[in-house]
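In: Fold the following.
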Amino acid sequence: MPEIPVDAQIFDIVFHPTSSTVFAGLLTGYVKAFAYDQQGNYQNVFSLRPSKKSCRGLSISEVGSKLYAVGKSKSLHIIDTKTEQIETRTGAHESAINRVKTLTPWLLTTGDDEGVIKLWDPRRKEAVRTYTHHFDYISDFLWLEDKKQLVATSGDGTLSVMDVRSKKPQPFAQSEDQEDELLSIVTIKG
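Out: Got it, this is the predicted structure:
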């Protein structure tokens, strides 16, 4: 992977699932895409600015055709990675959005500064479900495909588990306060 200058602070990056392309969400609101090769060469694929406010989170669809961008604008931006067309869901949240994660081809999730988590079907304009059990920012998501469960970490010091098949707007489980911010989550298999 070559060193690629982007001219602004990077908030999030994601890699294309099938090609040597990296996407960066920047403080300036830009989303930049770069193709790279094994020899250390890179090429700018596109530079889009869905919002003038910061881009805090990115996620890509399983096949790499859609890039989801969120940030301080409180909007969910859906970018077609081939045509570079942007579809925006203005006011997706009432607060700035920190995280976005693709769960399945027809389900993604967003989390904001106030701890609100929303599930989205990208084909619909409105959220499928809203969870309000956290009271501080959502810092990360982990998708457990085999159980169809979404795990969220929060600045409130708790971790929650939601069964996305359930119609209930409450989590399946929530941890005790860990007395510190939980900043990220990852699966470690032994």
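In: Only C-alpha atoms from now on, for both contacts and neighbour counts.
Out: Will do.
In: hang on, Gly25 packs against Ala33?
Out: No - assessed by Cα atoms under 8 Å, Gly25 is found out of contact with Ala33, at 9.2 Å.
In: For the chain, list the residue farthest from the centre, please.
Out: Gln39 (29.9 Å; Cα atoms, centre = their mean).
In: Next, the contact list for that one, please.
Out: Going by Cα atoms under 8 Å, 6 or more residues apart in numbering, Gln39 touches Pro2.
In: That one and Phe46: what is the separation?
Out: Distance of Gln39 to Phe46, computed by Cα to Cα, to the nearest Å: 21 Å.
In: number of nearby residues for Thr130?
Out: Using other Cα atoms under 10 Å, Thr130 is surrounded by 17 other residues.
In: Tell me the helices and strands packed up against whatever helix or strand it lives in.
Out: Assigned by DSSP states H and E, Thr130 belongs to strand 129-131. Packing partners of strand 129-131 (3 or more Cα pairs under 8 Å, 6 or more residues apart in numbering; DSSP states H and E): strand 117-120.
In: tell me which strands and helices the strand it packs on is in contact with?
Out: Here strand 117-120 touches strand 107-112, strand 129-131, going by 3+ Cα pairs under 8 Å, 6+ apart.
In: Following the last one in sequence, what is the next regular element?
Out: Later in the chain than strand 129-131, the nearest helix or strand by DSSP H and E is strand 138-144.
In: can you give me the angle that following strand makes with strand 107-112?
Out: For strand 138-144 against strand 107-112, the angle by axes from the mean of the first three to the mean of the last three Cα atoms, to 10 degrees is 160 degrees.
In: More neighbours: which of Gly25 and Ala33?
Out: The neighbour comparison of Gly25 against Ala33 (other Cα under 10 Å) goes to Gly25, with 28 against 23.
In: and the more buried one, how far is that from Pro2?
Out: Distance from Gly25 to Pro2, by Cα to Cα: 18 Å.
In: now do Lys52
Out: 28 Å.
In: if we can go back for a sec, so which of the helices and strands packed on strand 117-120 comes closest to Ala152?
Out: strand 107-112 (8.7 Å; Cα to Cα).
In: To compare with the earlier structure, here is another sequence to fold:
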Amino acid sequence: MKKKKMGIAFRDLEKKSIDDSDTDFSDESREIDGFDGMETDDNEEGETSNMVQAENETIGSNSELDQSDEEDEVIKAIKAEKSKPRDHPPAITCEDFIVDISYSPSNNLIALANIMGDVLLYEYNNDENKLLNTLELHVKACRDVEFNEGGDILFTAGKDKAIIATDVETGKLKCCFENAHEEPVYKLVCLENNKFVTGDDGGTVKLWDLRKPDPCMSIKIGDEHVSNMITNESEKYLVCAGGDGVLTSIDLKGSKIYTTSEDYDSELTCMGLFRSETKLLVGSSKGKLYLFNWKEFGLHSDEYVGQKHSLQCMVPVTQNIVVTSGEDGILRAAHMFPQRQLGIVGQHSLPVECLDISHDGQYIASCSHNNDVKFWNISYFETIDSLIDVNHKQNKKKDMSNNLPSSSVKNASDFFSGLM
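Out: Below is the predicted model:
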């Protein structure tokens, strides 16, 4: 079963610019001072003036040579960088706002759902992205798009309250549940054996079977929207994050609520599973991360400050490492066991809406309010995970300044040297 991602928040777009630091190069003035009480005649002053002028000309000449050498080195570095083979697909820029993205679990396909209700299906590789199909599915915003476990069916849910299943290869409609919820559908998660669950703006969760016209289960878990849902391989419990700051777990076998957590002080937005699905990490709109033991959803076992801005989405990339992003547009990596910041994976100039990881674990895709999708090569994370020393004291300032290999911002020093 595919493990995935993220809450979807619609708010006023406030541009968060990320500026590279500038370095000013200014000439230093050189002064030749006379000694107090020492008299000089006009000839001496003239000779001194000529000497100073000659020295300044020499310095200027050397400075130009140094600057020329420096520029040559910069040009060489730029050419070397450009000559490197691309290690990730190029970015995709769309005309309309991208609400959700989803990688295929079986091949190099990625689906983009937009605010117009369409789904764009791309085939990606390191050289180019090829648009295979444009599926016009919903009359209002398509809020969630998910591949089933086999990758042959694409499920979508929209603001028009409809749930649609589409054949990936042919693009033909397989099934449509019109007015599936009384409120617009916010989140969809695929299960095994043609089953899936949906959550809406009014806090209702429903279990569906593609072979049946009506839902198998309908449970009201709150009054706010269901921002995210997740389950593990056994699919016994479904954990739901709510806009009201409550984590609710549902016993899918018994079709009843299993536990309800304490009230948190902000919306719970995103979730991920770690440590062989024994640990559940939950992100919030205040930038906090809460760690739960699986089946113990009433109260978190640990709490971290992920960032100062709202966390909108996360994706586990190893059993210990998570990548998060949100309002500030920066993708950050953190090792959770032990907890420490690893650095910046990549960045957008506007808030990031969602993240997903490819079927082979090589790429992360992120979409932002710029109507773009960017790809980040994260194959190095397996190496980083093995280099983390659990007994090594964390240097938070140094860790936060690191930019990982996928980031467009280069490190001043080698990232790996800080991990040993």
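In: re the thing from before, report the secondary structure state of the residue farthest from the centre of structure 1.
Out: coil (DSSP: H, G, I helix; E, B strand; the rest coil).
In: and if you look at Asp72 of structure 2?
Out: Relying on three-state DSSP, one would call Asp72 of structure 2 helix.
In: Near it, how many other residues are there?
Out: The burial count assigned to Asp72 of structure 2 is 12, neighbours taken as other Cα under 10 Å.
In: next one: Ser366 of structure 2
Out: When neighbours are defined as other Cα under 10 Å, Ser366 of structure 2 has 27 of them.
In: How about it, nearest residue that isn't a chain neighbour?
Out: In this structure, Ser366 of structure 2 finds its nearest non-sequential neighbour in Leu355, 4.6 Å apart by Cα to Cα, 6 or more residues apart in numbering.
In: Correct me if wrong: Ala162 of structure 2 contacts Glu178.
Out: Yes - if you go by Cα under 8 Å, Ala162 of structure 2 and Glu178 touch, sitting 4.6 Å apart.
In: These two: which has the busier surroundings?
Out: Taking other Cα under 10 Å, Ala162 of structure 2 and Glu178 do not tie; Ala162 has more neighbours (21 against 11).
In: Tell me who's in contact with the equivalent of that one over in structure 1.
Out: Under the alignment (TM-score structural alignment), Ala162 of structure 2 pairs with Ser75 in structure 1. Applying Cα under 8 Å, 6+ apart to Ser75 of structure 1 gives the contacts 88-93, 97.
In: now swap in Ala69 of structure 1 and tell me
Out: 25, 31, 55-59, 76-79, 100.
In: quick one on the thing from earlier: check how far the strand holding Thr130 of structure 1 sits from its aligned residues in structure 2, on average.
Out: Strand 129-131 of structure 1: mean distance to aligned residues in structure 2 after superposition is 0.5 Å, counting by mean Cα distance after the TM-score superposition for structure 1.
In: Tell me the counterpart of Gly272 of structure 2 in structure 1.
Out: Alignment note (TM-score structural alignment): Gly272 of structure 2 maps to Val186 of structure 1.
In: If you drop the residues flanking it in sequence, what lies closest to that match?
Out: Leu142 is the one closest to Val186 of structure 1 (Cα to Cα, 6+ apart), at 6.6 Å.
In: aligned partner of the one you found in structure 2?
Out: Under the alignment by TM-score structural alignment, Leu142 of structure 1 pairs with Ile230 in structure 2.
In: hmm, back to that, filter the contacts of Ser75 of structure 1 down to just the ones in strands.
Out: Judged by DSSP state E, strands contain the following of these: 88-89, 97.
In: Looking at neighbours, which among those residues is most surrounded?
Out: Among these, the one with the most neighbours (other Cα under 10 Å) is Ile97, at 29 neighbours.
In: what's around the match of Leu142 of structure 1, how many residues?
Out: Ile230 of structure 2: 25 neighbours (other Cα under 10 Å).
In: can I assume it is in contact with Cys240?
Out: Yes - with contact defined as Cα under 8 Å, Ile230 of structure 2 counts as touching Cys240 (6.7 Å).
In: circling back to that earlier point, can you tell me the element the match of Gly272 of structure 2 falls in?
Out: Using DSSP H and E, Val186 of structure 1 falls outside every helix and strand.
In: count of residues packed around it?
Out: Per other Cα under 10 Å, the neighbour tally for Val186 of structure 1 reads 10.
In: in structure 2, which spans are helices?
Out: With DSSP state H as the criterion, structure 2 has helices at 42-83, 381-387, 396-401.
In: Please identify which of those is closest to Glu224 of structure 2.
Out: helix 396-401 (34.7 Å).
In: Quick one: list the elements packing against that closest one.
Out: If you count contacts as 3+ Cα pairs under 8 Å, 6+ apart, helix 396-401 of structure 2 packs onto strand 339-347.
In: how about the strand it packs on, which residues of structure 1 does it hit?
Out: Against structure 1, strand 339-347 of structure 2 falls on no residues (TM-score structural alignment).
In: same question, stretch 187-204 of structure 2
Out: With TM-score structural alignment applied, stretch 187-204 of structure 2 matches the range 99-116 in structure 1.
In: hmm, who's touching the matching stretch?
Out: Stretch 99-116 of structure 1 is contacted from outside by 56-62, 68-70, 93, 95-98, 117-123, 130-141, 143, 145, 154, using Cα under 8 Å, 6+ apart.
In: If any of those are buried, give me the PyMOL selection for them.
Out: Only the buried entries of those go into this PyMOL selection, using 16 or more other Cα atoms under 10 Å:
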select buried, resi 56+57+58+59+60+61+68+69+70+93+95+96+97+98+117+118+119+120+121+122+130+131+134+136+137+138+139+140+141+143+154
